[in-house]
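> Build me a model from this:
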Amino acid sequence: MKLRFILAVMAALIIQGCAQTPLSPKGEAVFYALQADTMLRTWVSQCRDVSPRARQAGLTARNNWWERNGPFVEGADFGLAYNIVTVTDTRADTGARLAMAMTWEVTERAEETVTKLMDKAGDEEGREELCIKILGQYNQGKWDLHGSDETYNELVTLQRRSVNDAEILDLRRGMVELKTQRQYGRSLYVVEKLSKREGCPNAEVQLLKGEWPYEIYDVSCPGANHLLMRCEWGNCLVLQ
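Purely as a prediction, here's the structure:
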């Protein structure tokens, strides 16, 4: 946990950008967008099992929110990925762990916030009411990505660069992977935590499909049991 905290701090420094690259965004805009997306996905995940009504509200809110805000999230993720691969270069272990730490950090914050509110809501009826209220706000645009004018302008810039400069990032990633012959999953720390929650401590985690933001992991538990997990933007679920 201490190592992950240190890496999370380092990742936060990375997202602030390097003065030498014009693609480097301000860290506030990147973290703001990634945290907002993760918060919504956490609400959808925790409300899914509350009731069919809450589940449907979650699906509707996620689809409508993403339609309005998805390009900004993708732009923010591009900014983070570009800075990490630029700073760490062929030190793939370091870059991968920074990306994992960032994913773990935003997920941890979102889970802590949503869990506290759900616990405070009390019984199933209270949780359903809370889910409908919060997800309705997402659906109506209350939690859309705006922020300050400066933050919004940064997000617009990143969104444009994620489209115009995608080939630059792919080329740099390809050079690193070719030289190191390694591929990493950004959701590893999240999968490890979820494995413990599912009664599978000290699991061996293997990335089966690593096409971020979608990843699939095989989790080998002590006793020859296996879990299959699918992750989307760092939000992971056990596949039945």
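
> hey, let's count contacts and neighbours off CA atoms from now on
Noted.

> quick one, helices of this structure?
Assigned by DSSP state H, the helices in the chain fall at 2-15, 27-47, 52-88, 92-121, 124-140, 149-164, 166-180, 188-197.

> would JSON lines of those with distance to residue 208 be doable?
Output for these, formatted as JSON lines (distance: least, C-alpha to C-alpha, whole Å):
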{"stretch": "helix 2-15", "distance to residue 208": "23"}
{"stretch": "helix 27-47", "distance to residue 208": "22"}
{"stretch": "helix 52-88", "distance to residue 208": "21"}
{"stretch": "helix 92-121", "distance to residue 208": "16"}
{"stretch": "helix 124-140", "distance to residue 208": "32"}
{"stretch": "helix 149-164", "distance to residue 208": "26"}
{"stretch": "helix 166-180", "distance to residue 208": "16"}
{"stretch": "helix 188-197", "distance to residue 208": "12"}
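
> and among those helices, the most buried is which?
Most buried of the helices of the chain, by mean neighbour count (mean count of other C-alpha atoms under 10 Å): helix 27-47, with a mean of 22.

> Let's see this one next, to set against the first:
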Amino acid sequence: MRIFAVMLMASMAALQGCSSSPLSKTGEAVYYALQTETTLRAWVDACDDLSAETRQAAYTAKQNWWKRNGAFVESADYGLGYDIIYVTEERAETGARLAMALTWQVVETAEKEVNSLLADAGNREDLCLRVLGQYNKGDKDLHGNDELYNSLVGLQRRAERDGKDLEMKRASVQAKTGKVFGRSFYVVEKMAKRNGCPGAEVQLLKNAWPHEVYDAKCPDGSYLLVRCEWGNCLVTD
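Just a heads-up that it's a prediction; the model follows:
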């Protein structure tokens, strides 16, 4: 856990700039957007198989929330990637591990929150419908915090202006180092362990963030195929 804490502190410093606060407003906005979106996905995953009603509610909430907020999530992800890749310059592995650690922490936090609330719920289906309804109606849209929302608007403008520059820089780093890393690596390791495959050898098959595909080779010789979207991963048949 210590290595993750060190990585995350470095990630936060990358977003901090010259501010004396723990995070600049831009940094807060990045974490706010990524954590909110990941928590929604955690609710969708947890509620999907409770009943036909919760499955439909999960699908509707995810689609409608993303239509209203997806551009800002993409802008937040851009802000994180821009700061990491420029702070770490050509140290591709350092930047990649910072991104891995952040993705792992965001997913871990969301899962713990959702699992804790569901464990304490007298009626899980009712709780799912209530929470998903809040996402669907817009109660948890990213404009809920005016200051952070304004920062997200600023990030969106930066992404539109400098997005190609970031992609060129990332491609240059990968070409020089010959290394390609997947953001969801630690998440896949944890998922493999949950599925009876501890100590799996994880290999990135497709790297097209936010979509990634991994192959996990288990000690007994079996394999798991894991597909990820924005750091949220599922084992596929």
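
> wait, which of the helices of structure 1 is closest to residue 212 of structure 1?
Nearest of these to residue 212 of structure 1, taken as C-alpha to C-alpha: helix 52-88 at 10.1 Å.

> Start and end of stretch 200-208 of structure 1, how far apart?
18 Å (C-alpha to C-alpha, to the nearest Å).

> tell me, that stretch lands on which residues of structure 2?
Under TM-score structural alignment, the match for stretch 200-208 of structure 1 in structure 2 covers residues 197-205.

> what's residue 28 of structure 1 in contact with, if anything?
16, 151 (C-alpha atoms under 8 Å, 6 or more residues apart in numbering).

> cool, residue 59 of structure 1 as well?
residue 44.

> And it, what's its match in structure 2?
The alignment partner of residue 59 of structure 1 in structure 2, by TM-score structural alignment, is residue 59.

> how far away is its match from residue 203 of structure 2?
From residue 59 of structure 2 to residue 203 of structure 2 the distance is 30 Å (C-alpha to C-alpha).

> Kindly report the same for residue 75 of structure 2.
Here the criterion is C-alpha to C-alpha. By it, residue 75 of structure 2 lies 28 Å from residue 203 of structure 2.

> Please apply the same query to residue 233 of structure 2.
14 Å.

> okay, the two: which has more neighbours?
Shown here are residue 233 of structure 2 and residue 203; by other C-alpha atoms under 10 Å, residue 233 has more neighbours (20 against 16).

> Tell me which residue of structure 1 lines up with the more buried one.
So, by TM-score structural alignment, residue 233 of structure 2 is matched to residue 236.

> What's the separation between its match and residue 127 of structure 1?
21 Å.

> Over to residue 161 of structure 1?
Using C-alpha to C-alpha, one obtains 40 Å as the distance from residue 161 of structure 1 to residue 127 of structure 1.

> who touches residue 134 of structure 2 in this structure?
Residues near residue 134 of structure 2 by C-alpha under 8 Å, 6+ apart: residue 140.

> And it, what's its match in structure 1?
Residue pairing (TM-score structural alignment): residue 134 of structure 2 is matched to residue 137 of structure 1.

> cool, and residue 158 of structure 2?
Per TM-score structural alignment, residue 158 of structure 2 is aligned with residue 161.

> so its match sits right up against residue 75, yeah?
Yes - judged on C-alpha atoms under 8 Å, residue 161 of structure 1 makes contact with residue 75 at a distance of 7.2 Å.
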